[in-house]
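have a look at this fold, sequence not included:
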């Protein structure tokens, strides 16, 4: 299947997504759009000069009208998070950028599935949903897909088990109020505590999982990367390309992405991440994983934190 994918924003995240997509069989056309014309032209040249090792692909530095016919539009534009800065502090500046982009890109590609990556992603997904005029199923925030990947990596290291055997998720805001619903986390179909006990019985050299410390790792690791190298872009690019793969697949998959809530778990009129059905028709709905009362309270608290920010914004 050949697909056309447009990426708005040629910064580190957008360029890395384009590079990763350039080696995926499902992408046959990539359009990169950025206000910095020379930067985007340079990124395209650098990427396309390495495409001789794959089947032919079109990669261009374009404008909004070049997005016509896109299957997916990925929005990465925005001011990058600085060391010590929270995602929420970025809110109004990046909301203004989204507001300027939205009418132009929606006019060019009204039928595309939109993946919002810019931070704060939940706030920007909400704003895009409110102002774009598009059906909600076409709008997907990358949400806690990256957080979930970080969680699975951390659990994999702790238990010395392949990440593909781990099913655990991060819910809520892509940020400090996110949390892990441990009641639904498992390894090889076993609750995590049961898996630990079973492995100890088999003689494995393991320590019991410190769940608050693991959540802290998920919360802080992105900031640590930013402090050490200035930005995060490899892991988020892989997560977004996987999300593209889910949207272009023949059947639905389950993933933690951000989309509008309509009363699920008592949460309404805000975008955040819970398990959702994602596929060729976009976001098809929420997967009702059972949460404990405490987990529902944590989800509602995360939603309220986002609502407090949204209430202060000029949308």
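Noted; the coordinates are in hand. Note that the coordinates shown come from a computational prediction; the quantities given were computed from them, not determined experimentally.

from now on I want contacts and neighbour counts done on CA atoms only, so please keep to that.
Fine.

mind listing what the closest residue to residue 119 other than its chain neighbours touches?
Of all residues not flanking residue 119 in the chain, residue 87 sits nearest, at 6.0 Å (C-alpha to C-alpha, 6 or more residues apart in numbering). Residues counted as contacts of residue 87 (C-alpha atoms under 8 Å, 6 or more residues apart in numbering) are 81, 119, 120, 175.

next, the one to line up against it:
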């Protein structure tokens, strides 16, 4: 990740002060991602406690103003609005099962956020993130580039860490992406995965391929099941997603033009269009920019089309319009 400097006058509004929202705020505070971090939550006592706890560490972090309120006005004039609020995923629960409750919340919340932060880029973290991103886009009426979900940024980090561990290299030496849904139908883009300049599928140790079909299948299962394992053990995922979203926010506020696998509306990618799903694309101050000109192999395209169908069906099931 490119070292970040606080953008003078920049403001991040975090909607939801639960495990993910507070961890995200903490990550942004210690990295100095923005000049102001505003937390909004309807649980007044919890919100105040989170704000105080963050402020009390101010001696040891960059100069960041931490504010919070149970009034949406605290988000006024934010450069980026991050939506983390929503019903928590239960142990063993599929992310798509969350859709109806969290989409309903966003339909009420998003117009108020747009009214107080009309120039903001919206970043959705609430699960199921692809469906909720589609709902936020519809409810906001914003240009598609200004609404993106955290998507598979975290999944891709998980993939890279597993590849690095098996190859015996540092994680920054790996370039690999998970694409499609942030969920059970996620697709590892093995055809575009590299360790240094070597395709992952060509990586050998002691004369043997390290990432044969069985190894790739094992890694894929570990990536798609990671959230369930963490939730089963401690009730929620928060640290890694907080760091992943902080990276996305820094790309936006710093106009870094990083290629990141975020969820945004796809208009035409090898015949796939109309839904929000994750593909590597440029992320900058305008939000979700152009797609990386990647061509998945035939099997990956079949799986990606299935992802689009899963997301589209979930959207329609909760009344979120999906363009034909």
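Good, I have the coordinates. Note that the coordinates shown come from a computational prediction; the quantities given were computed from them, not determined experimentally.

what's the TM-score once they're superposed?
The TM-score (TM-score structural alignment, normalised by the length of the first structure) is 0.95; 311 aligned residues with a C-alpha RMSD of 1.5 Å.

picking up where we left off before, map the residue nearest to residue 119 of the first structure across to the second structure for me.
Aligning on TM-score structural alignment places residue 87 of the first structure opposite residue 95 in the second structure.

how far away is that match from residue 63 of the second structure?
37 Å (C-alpha to C-alpha, to the nearest Å).

please apply the same query to residue 35 of the second structure.
Residue 35 of the second structure is 7 Å from residue 63 of the second structure, by C-alpha to C-alpha.

quick one, which of those two is more surrounded?
When residue 35 of the second structure and residue 63 are compared for neighbours, residue 35 comes out ahead with 19 against 15, by other C-alpha atoms under 10 Å.

OK, contacts around the residue in the first structure that residue 153 of the second structure lines up against?
With TM-score structural alignment as the criterion, residue 153 of the second structure lines up with residue 145 in the first structure. Contacts for residue 145 of the first structure (C-alpha under 8 Å, 6+ apart) come out as 170, 239, 255, 256, 257.

which SS state does the fourth one fall under?
If I follow you right, that is residue 256 of the first structure. strand (DSSP: H, G, I helix; E, B strand; the rest coil).

which one in the second structure is aligned with it?
Residue 256 of the first structure maps onto residue 261 in the second structure, by TM-score structural alignment.

contact partners for its match?
Residue 261 of the second structure makes contact with 151, 152, 153, 156, 177, 178, 179, 278, 279, 280, 281, according to C-alpha under 8 Å, 6+ apart.

what do you get for residue 278 of the second structure?
151, 152, 178, 179, 180, 181, 182, 261, 262, 263, 264.

let's see it at 10 Å
By C-alpha atoms under 10 Å, 6 or more residues apart in numbering, the contact list for residue 278 of the second structure reads 130, 148-153, 177-182, 186-187, 260-266, 291, 304, 307.

and what of residue 287 of the first structure?
Neighbours of residue 287 of the first structure in contact, by C-alpha under 10 Å, 6+ apart: 254, 255, 256, 264, 274, 275, 276, 277.

JSON lines for the contacts of residue 145 of the first structure, including distance to residue 33 of the first structure?
JSON lines is the format used below for these (distance: C-alpha to C-alpha, whole Å):
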{"residue": "170", "distance to residue 33 of the first structure": "31"}
{"residue": "239", "distance to residue 33 of the first structure": "20"}
{"residue": "255", "distance to residue 33 of the first structure": "27"}
{"residue": "256", "distance to residue 33 of the first structure": "27"}
{"residue": "257", "distance to residue 33 of the first structure": "24"}
